[in-house]
Each structure stands twice: as C-alpha cells, then as structure tokens.
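# Quick one: sequence and predicted model below, then my questions.
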Amino acid sequence: MSSHVISAELLRRAKNVKLAIFDVDGVLTDGRLYFLTDGGEFKTFNTLDGHGIKMLIASGVRTAIISGRKTPVVERRAQNLGIQHLYQGREDKLVVLDELLGELGLSYEQVAYLGDDLPDLPVIRRVGLGMAVASADSFVRQHAHGVTHARGGEGAAREFCELIMRAQDSLEAAQTAYL
C-alpha cells in the first residue's frame, strides 16, 4: 500500500481501531472453493497477508475471523497466525459482531472489517472502518468506506493491516525491525 495514496478519511477511521475482523473466502483466499473427492477441501492463503496479520497483532490490535462457512483449514490458519477470535458457520455476521463487542467491551467505531460479498455488508456499514477487497462484489465496494488495491487472497489483508498500522504510527517500526 506504500505506493498508493491513502485518504485522510481512511486514516482517520483507522486511527482508533482496536479490533480487525476478516472474512475468509474471497478475502483471505481468492474466493475459490476446492473440494476433494474424499469430501475434504483445501484453501490457499497468501503469506504476505499472514505476515501482515501477525504484525497487526504485534502492534496491539486484536483480530478475529467471521466466516459463514466452517472448515478445519480455517481453524488451523487462525491458530498459525495467532488470530484470537474465530467464528465459523455464522451466517449473520452482525450478530457475531455484537457478541464480540460485548465480550471485549469495544464500540463499533473501534472495529475495522474487511469483506467481499453481500453477507459482509451489514458489518462493513456498521463499523468504524469497513472495507472491501478489490475483487469484491461491486455493490459491496460501492458501500464500503474504502476498497483495497489488491484482490482477495492476493495481498488485500496485508494492505488493510498496513493501513491500520500506518494510521496508528506503528507500521514504520514494524518494518524497520527487519533492517
């Protein structure tokens, strides 16, 4: 995201984020579903996205996944990344959001959400920073606060994480730690 201009409005919205929530299919993946003949399935995840999520967690922002589908692959990925809150098989994402905010004592304005399709839209519109990936449904992109330059599963989550960290002045320190 460093080569792209970020609007002052998106930075303002990202400044007070305490919880970042991700959809899975179409956001942390490219949206394709791979079903195996034995009934299992697999998903491909982007390592840049994964490291972005790890950096965001290290900066002090809590993370969650809310997915309408349920699969052990997502549970494993969440554990590998250190994502603290995982909700799978939950179609009404707004109900999950309210449960999570009650548990954590946070307000809608302290939440960022990254989604791609219509079931994500109620949350995108309710939270302080609701974003869509570049490959999201056009109606969802139209109603989000912002749209990533990257497509789902191709660096969109990293871009989203870096936006939050940039707004909170933690990105440069995270990056320069590798110099």
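All right, it came through fine.

# From now on I want contacts and neighbour counts done on CA atoms only, so please keep to that.
Fine.

# From Glu172, how far out is the most centrally placed residue in the chain?
Among the residues of the chain, the one closest to the centroid is Phe22, at 2.9 Å (CA atoms, centre = their mean). Going from Phe22 to Glu172 by CA to CA, to the nearest Å gives 23 Å.

# thought Lys93 was touching Leu118?
No. Counting by CA atoms under 8 Å, Lys93 does not reach Leu118; the two are 10.8 Å apart.

# Which of those two has more residues huddled nearby?
Higher neighbour count among Lys93 and Leu118: Lys93, with 21 against 15, using other CA atoms under 10 Å.

# Quick one: the helices in the chain, in order.
Using DSSP state H, the helices assigned to the chain run over residues 8-15, 47-58, 72-81, 93-104, 121-126, 138-143, 156-167, 171-176.

# could you give the angle of the third one to helix 47-58?
If I follow you right, that is helix 72-81. Relative orientation of helix 72-81 and helix 47-58, computed by axes from the mean of the first three to the mean of the last three CA atoms, to 10 degrees: 50 degrees.

# this is the comparison structure:
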Amino acid sequence: MASPTRPGPAVAILLARGGSKGIPGKNLKPVGGLSLVARSVVAARQARSVAAIYVSTDDARIAAEAERYGARVIDRPAAIADDTATSESGWLHALGLIRADHPAVSRLVLLQCTSPFTTGADIDGCLAAMEDRQAACAVTVIEDHSFLWTSGPDGFGKGINHDEAGQRQRRQDLPPTWRESGAIYCVRVADFERVGRRFCGPVALYPVAHPPVEIDTPLDLRLCDMIARSGEDQTTGVADARLRPLKALVMDFDGVHTDDTASVDENGIESVTVSRSDGMGLELLKKSGRFRLLILSKERNPVVSRRAEKLGLECLQAREDKLAVLDEWLSGNGLSWEEVLYVGNDINDAGPMQRAGLGACPRDAHPSVVPLAGWVVPVDGGKGVLRAIADRLLALA
C-alpha cells in the first residue's frame, strides 16, 4: 500500500509501433482531424498532473509526429517492438531513459493510441483516484450493464452476473460491473518495477464516459472518426473551466484567417483566400457581446484591412513586438492577459501564445508553436479554424 506522502512528478508514456497488421500505419491515421498519436500527446499535455509526455516508437514518421505535438521521443529497440512484445517491456525500457530527465519520477501514466477519446481531465482523474485510494495503480473503466454469460461444464450457457434460471432482472438492477476502457493505466514506479506488470498491487478504478470503442479494425477507425466529427468529442478541445475566464479573442491573420498562402498579380497586388464559415463564426461571436475581438498582424497589408472592415473587427497591423502592442491594448480595454485567447500559427506568435490565458493554433501551424498551444484546433488555418473556436466559445453555458 502506498504511503500518503506528497507524490513525485508523473510522466506519461505512449507506445506507438510503426507496424500494425489490422490497420497498416494505424497510429498515424486521423480521427477527427488529428492522428491517433497526436490525440494522445495533446491529451497528456493538457493534463495538469503530468510533467512530460514521451513516445516510444520504432518508426521515424511517428517520431516526427510526436515531436511536432510536443512529445519527447524514445527509440524503441526492435526486440521489444514486434507483435509478441509486451507493453510492459516497452514501458520499463522507456522508464530507464526517462529517469535521466526526471530522476524523481514516482508515477507513470501509460496511454494507448487505440483509445482516441482520452482527455487531460481523464488523466488527472485517474492519477487522483490512485492517490485518493492510496493504491499501487489505477485504470480507467466504463460502466457495463450487460448480461454476461459463460459456458458451463455441460456446454450450455450459464449466467455470470445474473441467474438465467430465475426471473429476468432489469438491466439497471444488475450488480455494477466495469470493463477496462483501454485508455489509461497509472502506476507507482516502485510497485511497477518490483512486480513488472501494470496491475502491481491494489487497483483504483476511475470511471470515464468515453465511447466504448478501441481501434482494432478499419470499421473501428471509421466509427471513431464519425464520433469525433459529431461535435461531441472533447479530446482535442479544452475544458469549460479554462474557457470561462476568457473575454478577448486575439487572432493573427496569415495562417489563421488564411491558409498562409497568397496570390500576387503583375502589379504586386496580393490576394488571399478566407473562409466564409470563419466569417459567420466571428459574426456570431461578436453579436454575443461576450468577447472583444482583435486581428493583430505583423505586416501592413491592405487585404488585412479590407477583411477586418468586412467583419467589423478591430485591427492592428505592422506590429513587430506583439507582446508590447497587446500590453497596451489590454490596458486600454481594462483586460488582463489571463482573459485572452490568442490564436497564432508561427514563430512570431510564440510570445503571445505563452503569455495569454490560453494559446491556440490551427492543426497545420508551424511545428515550433504547436507544442506551445494549450488548444490545438483540429482544423487547418483559413479552412474553418476560427469557426470551430467560435462554436466552442458560444457553446459555453
């Protein structure tokens, strides 16, 4: 039984092999606009209890994807990366290398790519359940109201959690049962190393409300993608508690309002492509009266001015030092940095993204800023990313 002393840091590990027989390249397949690897990394980064996320892989493309979204990469040896290797062997190998960065690591969060609906709040909750129960490990579970059967000695069906020979029970009257969600396993390092298995002592159960799907087949993948695109998926978003304090939406222009490309005619006049969906979202957000909206662009460009005028938005251009400009703008509007949602896509947005109450970026933002974003919106710049943000803000109760 674990001691009640304050726990050391928790580190997350994601095992992501390159090989997959059922779905070739499975871990890089998109669900709701983000790859399975990216979804797990984003969830771990949003967990307040996790100090770092490591991805152990034998695949260069997976390694690049993991680094893009802010994970550190561990090269997984071929000997523990085939179909017969246990997850425990991969986790123990990773732990030996993680200690170089986190010598005091006392808890591990073991994540699975095949469960695409994990959230940062789920990770925090599973760790908290392990601490509250002073357990050696914890697992996310889904409540199951199924009538369970087995085959008896005579070869006929026998009820496990019900008496098939008695009066049929109502489903809600069955004894409570839980099944693993397959998403999160938390362990205390000392117990895990001693036993060598994920269930290394008393187990705390942490119920989650995920769709009960693990991705093993192409049909599973299509189903999860449909669920993720239904509007009910919170995995790649942020919790309401982080959004409610926000009172201002500040947006870079190129790569956010646009797809970061421009056409130039023979007279040097630029034109860009914008999204009507973004325009509608910003119009609805403006009409709500709940947020101040600002376009902040490094360059002065007539196309930015025209777009801002059409949307009826305040616009500041030719501002190299975005931090200084926003300091002044916030002060003049009685706002604080903690009340800002800043949306950027490139290196010159790094400062405001880190300083703001919440930094966000499109899915296709430059790799240097994706790890800085508290919210990676699974939509490309200029293709509806601002509509996705507006819809999420407007949905706040």
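Good, I have the coordinates. Computed from a predicted structure; not experimentally measured.

# which of the helices of structure 1 sits most buried?
Ranked by mean neighbour count under mean count of other CA atoms under 10 Å, these are led by helix 156-167, which reaches a mean of 25.

# Could you check the angle it makes with helix 47-58?
Using the same axes, to 10 degrees: helix 156-167 of structure 1 against helix 47-58 is 30 degrees.

# what's the longest strand in structure 2?
Ordering each strand of structure 2 by length in residues (DSSP state E) puts strand 177-188 first.

# and that one, which stretch of structure 1?
Aligned by TM-score structural alignment, strand 177-188 of structure 2 corresponds to no residues of structure 1.

# Return the distance of that strand from the chain's centre.
Distance of strand 177-188 of structure 2 from the chain centroid (CA atoms, centre = their mean, to the nearest Å) equals 18 Å.

# about what we covered before: out of the helices of structure 1, flag the one nearest Ala150 of structure 1.
Closest of these to Ala150 of structure 1 is helix 156-167, at 4.6 Å (criterion: CA to CA).

# got a list of contacts for that closest one?
For helix 156-167 of structure 1, the external contacting residues (CA atoms under 8 Å, 6 or more residues apart in numbering) are 1, 6, 11-12, 14-15, 17, 22, 27-28, 48-53, 55-56, 59, 114, 133-134, 148-150, 171-172.

# ok, the aligned partner of Val133 of structure 1 in structure 2 - contacts?
Aligned counterpart of Val133 of structure 1 in structure 2: Pro362 (TM-score structural alignment). Pro362 of structure 2 sits next to Val256, Val343, Gly344, Asn345, Val376, Val377, Pro378, Val379, Asp380, Gly381, Val385 when contact means CA under 8 Å, 6+ apart.

# and if we set it to 7 Å?
Pro362 of structure 2 is in contact with Val256, Asn345, Val376, Val377, Pro378, Val379, Asp380, Gly381, Val385, counting by CA atoms under 7 Å, 6 or more residues apart in numbering.

# Likewise for Leu249 of structure 2?
Leu249 of structure 2 is in contact with Phe291, Arg292, Leu293, Leu294, Val340, Leu341, Tyr342, counting by CA under 7 Å, 6+ apart.

# so which strand or helix has Ile227 of structure 2?
helix 218-228 (DSSP states H and E).

# So which elements touch that helix?
Here helix 218-228 of structure 2 touches strand 30-31, going by 3 or more CA pairs under 7 Å, 6 or more residues apart in numbering; DSSP states H and E.

# The strand it packs on aligns to what range in structure 1?
Aligned by TM-score structural alignment, strand 30-31 of structure 2 falls on no residue of structure 1.

# Got a PyMOL select line for the buried ones in the contacts of Pro362 of structure 2?
Applying 16 or more other CA atoms under 10 Å to these leaves a buried subset, and the PyMOL line that selects it is:
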select buried, resi 256+345+376+377+378+379+380+381+385
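
# Make a markdown table out of the contacts of Pro362 of structure 2 and add distance to Lys310 of structure 2.
Formatted as a markdown table, the contacts of Pro362 of structure 2 follow (distance: CA to CA, whole Å):
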| residue | distance to Lys310 of structure 2 |
| --- | --- |
| Val256 | 16 |
| Asn345 | 22 |
| Val376 | 27 |
| Val377 | 24 |
| Pro378 | 26 |
| Val379 | 23 |
| Asp380 | 22 |
| Gly381 | 19 |
| Val385 | 18 |
